[in-house]
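J.: Have a look; sequence and predicted model below, questions after that.
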Amino acid sequence: MKYILPLLFVLLFLTGCANKDPRIQSVDNLDLQEYLGKWYEIARYEHFFEKNCKNVSATYSINENKNIKVINRCEDITTNEKKEAIGEAIKVDNKNSKLKVTFFWPFYGDYWVIMLANDYSYAVVSEPTKEYLWILSRTKSLPKSTKDMILKKLKDLDFDTSKLIWTIQE
């Protein structure tokens, strides 16, 4: 346990020093009220904090201090143990599509909405180093045509789509 905070600091420091791709931009405008609510994870780049997770969801709401409350939930694939992480996101700009998220204050990570359906039915989240990537949906699955379109756009931005873990949603 005593090594967790120093490890997180090193990971965040190294992430901040990684090469940033100037082509990765957040969407022009995000209506926060439309974005709030429950999102299901369709796919992700694997990271230790989501290892062996299925039935992954993220729920966003406004908290008392007017920031965004983040509740991430999942179940372990083998044990079905439910996991939950509660964090907070703050807006970085007036577009609302760039956020800073923390689950371990004072450490924040970038959360950029880089693709968003006009009807807010799906979103793609990453950050300028492309280390993190999530495909989210308001439903537990996406039509093949939507997935194909998202994957093409991600490939055009040189994301390694072979690294995507397709989330089990039951």
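T.: Right, received. Where do you want to start?
J.: Please count neighbours and contacts with C-alpha atoms only from this point.
T.: Fine.
J.: what sits against residue 26?
T.: Applying Cα atoms under 8 Å, 6 or more residues apart in numbering, we find residue 26 in contact with 97, 98, 112, 113, 114, 115.
J.: Could you work out the most separated pair of those residues?
T.: For those, the farthest-apart pair by Cα to Cα is 98 and 115; their separation is 11.8 Å.
J.: Tell me the span between the first and last residue of stretch 115-133.
T.: 11 Å (Cα to Cα, to the nearest Å).
J.: another structure for you, compare them:
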Amino acid sequence: MHLRPALLACLLLAASPVIAAEPVRAVDTLDIDRYAGQWHEIAHLPVSFQKQCVGEITANYGLRRDGRISVTNACRNGDGERVVAEGVARPVAGHPGQLQVRFVPDWLSWVPLVWADYWVLALDPDYQWALVGEPDRKYLWILSRLPEMDRARFEQLKEKAETMGYDLGPLRLMAPIRDTPAD
């Protein structure tokens, strides 16, 4: 009988970080023209489709005539080869900071499950860095226009993600972190 209160206390304690987390929210404004171009991945939560990536991870976004966004993700694998994945993103109507992305052929784009959430959670006013995730907190990327990031900014973005309930224990650092800001 004395075990029940202790078990209940443990369950409440374990659940408290989830309960206390802010909701995952996308930015209110996203100018796709300014967001387009090359981004360097600084860090990410492990995901199966990036297992082979060991460095030089980039994402390139370009505007298409149909209003969608071309996505080209690339990285170097353990053998030094460049691995490329081509996809497309579409804006979510009424939610500027929310996109959906897919990496399957166009003829499969009608299948709802091929589209994944891509939310811009924090964004530099000058579009020099971004924090990207999704509402289930399974995916998270810290991106920069430069192939490195200063430590203060990196820690600030990690703190923002933790505030939204992301578990950063398995976060993988994929690019250099500087101890001083860039000039």
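T.: Looks like it came in fine. Bear in mind the structure is a predicted one, so any value in this text is a computation, not a measurement.
J.: What does the superposition give as a TM-score?
T.: TM-score for the superposed chains, counting by TM-score structural alignment, normalised by the length of the first structure: 0.82, backed by 148 aligned residues with a Cα RMSD of 1.5 Å.
J.: Which one's more surrounded, residue 98 and residue 115 of the first structure?
T.: Neighbour count, other Cα atoms under 10 Å: between residue 98 of the first structure and residue 115, residue 98 has more, with 26 against 21.
J.: give the contact list for the nearest residue to that one once chain neighbours are set aside.
T.: If the residues on either side of it in the chain are set aside, residue 98 of the first structure comes closest to residue 112, at 4.6 Å by Cα to Cα, 6 or more residues apart in numbering. For residue 112 of the first structure, the contact set (Cα under 8 Å, 6+ apart) comprises 25, 26, 97, 98, 99, 125, 126, 127.
J.: Now check the second structure for the residue matching residue 112 of the first structure.
T.: Here residue 112 of the first structure is matched to residue 119 in the second structure, going by TM-score structural alignment.
J.: Which strand or helix spans residue 150 of the first structure?
T.: Assigned by DSSP states H and E, residue 150 of the first structure belongs to helix 144-156.
J.: which residue numbers in the second structure go with the next helix or strand after that helix?
T.: Sequence order places strand 164-166 as the next helix or strand after helix 144-156 of the first structure, per DSSP H and E. The counterpart of strand 164-166 of the first structure in the second structure, counting by TM-score structural alignment, spans residues 171-173.
J.: what sits up against that stretch?
T.: By Cα under 8 Å, 6+ apart, stretch 171-173 of the second structure touches 42, 43, 44, 45, 46.
J.: what sits against the equivalent of the last one over in the first structure?
T.: Taking TM-score structural alignment for the superposition, residue 46 of the second structure sits opposite residue 46 in the first structure. The neighbours of residue 46 of the first structure, taking Cα under 8 Å, 6+ apart as the test, are 163, 164, 165.
J.: the helices in the first structure, which residues?
T.: If you assign secondary structure with DSSP state H, the helices in the first structure sit at 4-17, 32-35, 144-156.
J.: out of those helices, nearest to residue 106 of the first structure?
T.: Of all the helices of the first structure, helix 4-17 comes closest under Cα to Cα, at 9.7 Å.
J.: buried set for that closest one?
T.: For helix 4-17 of the first structure, a neighbour-count test (16 or more other Cα atoms under 10 Å) marks residue 15 as buried.
J.: and what of stretch 124-132 of the second structure?
T.: For stretch 124-132 of the second structure, by 16+ other Cα under 10 Å, it's 129, 130, 131, 132.
J.: ok, the second one touching residue 124?
T.: Yes. Applying Cα atoms under 8 Å as the test, residue 130 of the second structure and residue 124 come out as touching, 6.4 Å apart.
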